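Asker: Sequence plus predicted model, see below.
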Amino acid sequence: VIVDDGSTDETGRIADNFARGVRWLQVVHRVDRGFREAGGGVIEAFDDGFAHIAMLEWDFIVKLDGDLSFGPRYFETLLDLFENEPSLGIGGGDVYSVKGGAVELERQPRFHVRGATKMYRRACWEAVGGLLRAPGWDTLDEVKAHMAGFSTRSFPQLRVMQHKPTGSADGTWRNAVKNGRANWIAGYHPLFVTAKCTRRIFRRPYFLGALGVLTGFVQGYLSQTPQVEDRELIRYLRRQQINKLMLRPTIWR
């Protein structure tokens, strides 16, 4: 299922032309909402697509962004990894993008699977209960998976090229602020956010990214932006974060 989320370019027409004569391919067109909605918008689009296959028999479901490329055996290899690890609930490849003319790995914790490319085992999907329409959804689904006894992982042997780097639509500062706001909404522990910002001081763009994350988090607190309603989820996430700060075993390993 290809979801055209109100594109104002030729995306919809290209998808329709490609789908002609392909029985297993369906294009879903959504009306342009006229604004960007961090987190919630992409899940609305996904849910619209999922509604067209929800009643079918399936063992795995994949969420993919439209700006990715990968090798011809990507899904075959990923399915083999799921088969060899019955506890694996969410998996995907490492995401790369071109920055400054060089191909760079978009670093993340090993338990994290980028929102652009996620494969879910059905039992895990049902335990997670679908995706939250909120910033940080692509971490919260993994936390819920671990709460249910599943593992989540990105695999370095699977390379995915993202042709539009994460956050490029917003710019460095706005993307950092958005990230901090997402951390607030997801219920991150303030000490963990402080440590995260301290670490980011020494990463490019120096200081700017750290200040943006802290700004977004504090703005969320001061405005009392609603957080996710699952308090058990927040408590579990915060315990994991404190354990990481204390160098104890966590989902971060």
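Answerer: Arrived safely.

Asker: From now on I want contacts and neighbour counts done on CA atoms only, so please keep to that.
Answerer: Will do.

Asker: Asp5: neighbouring residues, count only.
Answerer: 20 (other Cα atoms under 10 Å).

Asker: Identify the residue spatially nearest to it, adjacent ones excluded.
Answerer: Arg30 (4.9 Å; Cα to Cα, 6 or more residues apart in numbering).

Asker: Please, which helix or strand holds the residue nearest to Thr172 when sequence neighbours are not counted?
Answerer: Of all residues not flanking Thr172 in the chain, Gly209 sits nearest, at 7.1 Å (Cα to Cα, 6+ apart). Assigned by DSSP states H and E, Gly209 belongs to helix 208-222.

Asker: List the buried residues for the helix or strand harbouring Asp47?
Answerer: Asp47 belongs to helix 40-50 when assigned by DSSP H and E. Buried positions in helix 40-50, judged by neighbour count with 16 or more other Cα atoms under 10 Å: Gly40, Gly41, Val42, Ile43, Glu44, Ala45, Phe46, Asp47, Asp48, Gly49.

Asker: Likewise for stretch 231-238?
Answerer: Leu233, Ile234, Leu237, Arg238.

Asker: Present those as a markdown table; the columns should include distance to Ala123 and secondary structure.
Answerer: Converted to a markdown table, those look like this (distance: Cα to Cα, whole Å; DSSP: H, G, I helix; E, B strand; the rest coil):
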| residue | distance to Ala123 | secondary structure |
| --- | --- | --- |
| Leu233 | 19 | helix |
| Ile234 | 22 | helix |
| Leu237 | 21 | helix |
| Arg238 | 25 | helix |
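
Asker: Which single one of the residues you listed is nearest to Leu214?
Answerer: Arg238 (17.3 Å; Cα to Cα).

Asker: quick one on the thing from earlier: any chance of CSV for the buried residues of helix 40-50, columns distance to Arg13?
Answerer: Below are the buried residues of helix 40-50 laid out as CSV (distance: Cα to Cα, whole Å):
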residue, distance to Arg13
Gly40, 25
Gly41, 21
Val42, 20
Ile43, 22
Glu44, 21
Ala45, 17
Phe46, 19
Asp47, 21
Asp48, 19
Gly49, 17
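
Asker: Alongside the first one, take a look at this:
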Amino acid sequence: MDTNKLFQDIVEFFVEYNTTKNKIALFKGGLPGAGKSTSLHFKEFSHLNPVIIDVDEIRKLLPNYTGKKEDSAQTQKTAGLLASMLRNYCIENGYDYMLDSTLSTPQNVAVELSKAKKAGYKIYVKYLYVSLNESLTGVLLRYYQALLKGETPRFVDYEYIKQRYKSLPEAMAECINYADNVQVLNRRGEVIIDINNLVHTDNTEFKQNIFVGKVNELILRYEENPQWDKVFELAEKAGDLVTALEWAKRKKEDFGVLNSHSQKNLLKI
């Protein structure tokens, strides 16, 4: 695959705006399956025409993209590389841009936000917070719904989600080192945490400690509305019940019980 040729095609596909004087970078973060694309909005910046950098949309443009589980790791890597190239292109040419990403490891946050900061961008971050159950079931529901509709599915590996869930509080806190504001929202679009309203201080470390504490409170509180039964139903229709059951079993082993009905389904393995 000619990566440079593919990148030029992606630039032509995504970039259609002029450069701006007051450069702004918008970042959407959250776990896979959270619903970032549909639930997170920057209405306060509706006057902008940013270049939208969405790894999922880039993945669909790959010539070898199939959506199959066995190909997910490679397509994730290639799409991520092309997204980084597109981000660099925006920064080098002064485009406003919006990056739709998980932003779920401190290292990833530092790389993404520091580049924009050094280039003189104003940076605004919004995280969509969901529980681990909601992330896992969201990914599986999306996958099985696509299969049943005859569409190309999008699969994300369980281990990938698990690791990002565990590092999420620290990743969110890392944003404070670079961003002009960081907000955490729920799926209803309600702001749960706004760092600029939460703490009025220039002490970054203090801000981070308060922020992590609030995020950890969310983790304890937001284990809500698991949809495992719906997942099992669609998985059976799609002829891939084993994957759904395996994920549910691993989630139970790694993080604790599911709802009572779903635990009965684990006996099928």
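Answerer: Thanks, I have the structure now. This structure is a prediction, so every number in the text was calculated from the model and none was measured.

Asker: List the TM-score for the superposed pair.
Answerer: Laid over one another, the chains give 0.30 as their TM-score (TM-score structural alignment, normalised by the length of structure 1), with 113 aligned residues with a Cα RMSD of 5.1 Å.

Asker: Closest one to Asp138 of structure 1 out of the buried residues of helix 40-50 of structure 1, please.
Answerer: Among the buried residues of helix 40-50 of structure 1, and counting by Cα to Cα, the member closest to Asp138 of structure 1 is Ile43, at 10.0 Å.

Asker: so how far is Lys196 of structure 1 from the closest one?
Answerer: 26 Å (Cα to Cα, to the nearest Å).

Asker: Val62 of structure 1 too?
Answerer: Val62 of structure 1 is 30 Å from Lys196 of structure 1, by Cα to Cα.

Asker: same check, this time on Arg238 of structure 1
Answerer: Taken as Cα to Cα, the span from Arg238 of structure 1 to Lys196 of structure 1 is 14 Å.

Asker: And the strand or helix carrying Asp138 of structure 1, what does it pack against?
Answerer: For Asp138 of structure 1, the enclosing helix or strand under DSSP H and E is helix 137-147. Here helix 137-147 of structure 1 touches strand 88-99, helix 122-128, strand 151-162, helix 231-245, going by 3 or more Cα pairs under 8 Å, 6 or more residues apart in numbering; DSSP states H and E.

Asker: got those as a markdown table, with distance to Ala176 of structure 1 columns?
Answerer: As requested, these are arranged in a markdown table below (distance: least, Cα to Cα, whole Å):
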| stretch | distance to Ala176 of structure 1 |
| --- | --- |
| strand 88-99 | 17 |
| helix 122-128 | 27 |
| strand 151-162 | 19 |
| helix 231-245 | 20 |
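
Asker: Could you identify which of these is most buried?
Answerer: Of all those, strand 88-99 has the most neighbours on average by mean count of other Cα atoms under 10 Å, namely a mean of 22.

Asker: Remind me what the helix or strand following it packs against, helices and strands.
Answerer: Using DSSP H and E, the helix or strand that follows strand 88-99 of structure 1 in sequence is strand 102-105. Judged by 3+ Cα pairs under 8 Å, 6+ apart, the packing partners of strand 102-105 of structure 1 are strand 88-99.

Asker: The strand it packs on packs against which elements?
Answerer: Using 3+ Cα pairs under 8 Å, 6+ apart, strand 88-99 of structure 1 sits against helix 74-84, strand 102-105, strand 117-121, helix 122-128, helix 137-147, strand 151-162.

Asker: buried ones in the second one?
Answerer: This means strand 102-105 of structure 1. Leu105.

Asker: Same question for the first one.
Answerer: Counting neighbours by 16+ other Cα under 10 Å, one finds that the buried residues in helix 74-84 of structure 1 are Tyr74, Phe75, Leu78, Leu79, Phe82.

Asker: which non-adjacent residue is nearest Ala171 of structure 2?
Answerer: Pro106 (4.1 Å).

Asker: Can you give me the neighbour number for that neighbour?
Answerer: Around Pro106 of structure 2 there are 17 residues (other Cα under 10 Å).

Asker: give the contact list for it.
Answerer: Ser167, Glu170, Ala171, Met172, Glu174 (Cα atoms under 8 Å, 6 or more residues apart in numbering).

Asker: what about 10 Å?
Answerer: Ser167, Leu168, Pro169, Glu170, Ala171, Met172, Ala173, Glu174, Cys175 (Cα atoms under 10 Å, 6 or more residues apart in numbering).

Asker: Now flag whichever of these is closest to Lys118 of structure 2.
Answerer: Of the contacts of Pro106 of structure 2, the one sitting nearest to Lys118 of structure 2 (Cα to Cα) turns out to be Cys175, at 14.2 Å.

Asker: how close does the closest one get to Ala146 of structure 2?
Answerer: Cys175 of structure 2 is 33 Å from Ala146 of structure 2, by Cα to Cα.

Asker: before we move on, what about Lys126 of structure 2?
Answerer: Distance, Lys126 of structure 2 to Ala146 of structure 2, by Cα to Cα: 27 Å.

Asker: more crowded one of those two?
Answerer: Higher neighbour count among Lys126 of structure 2 and Ala146: Lys126, with 24 against 16, using other Cα under 10 Å.

Asker: my guess is that one meets Leu185, correct?
Answerer: Yes. Counting by Cα atoms under 10 Å, Lys126 of structure 2 touches Leu185, with 7.1 Å between them.

Asker: Arg235 is in contact with Lys144 of structure 1, correct?
Answerer: No. With contact defined as Cα under 10 Å, Lys144 of structure 1 does not count as touching Arg235 (11.4 Å).

Asker: out of the helices and strands packed on helix 137-147 of structure 1, which comes closest to Ile2 of structure 1?
Answerer: Using Cα to Cα, the nearest of those to Ile2 of structure 1 is strand 151-162, at 17.3 Å.

Asker: Show me what that closest one is packed up against.
Answerer: strand 68-70, helix 74-84, strand 88-99, strand 102-105, strand 117-121, helix 137-147 (3 or more Cα pairs under 10 Å, 6 or more residues apart in numbering; DSSP states H and E).

Asker: Tabulate these (JSON lines), appending distance to Phe18 of structure 1.
Answerer: Shown next, in JSON lines, are those (distance: least, Cα to Cα, whole Å):
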{"stretch": "strand 68-70", "distance to Phe18 of structure 1": "17"}
{"stretch": "helix 74-84", "distance to Phe18 of structure 1": "21"}
{"stretch": "strand 88-99", "distance to Phe18 of structure 1": "25"}
{"stretch": "strand 102-105", "distance to Phe18 of structure 1": "29"}
{"stretch": "strand 117-121", "distance to Phe18 of structure 1": "21"}
{"stretch": "helix 137-147", "distance to Phe18 of structure 1": "29"}
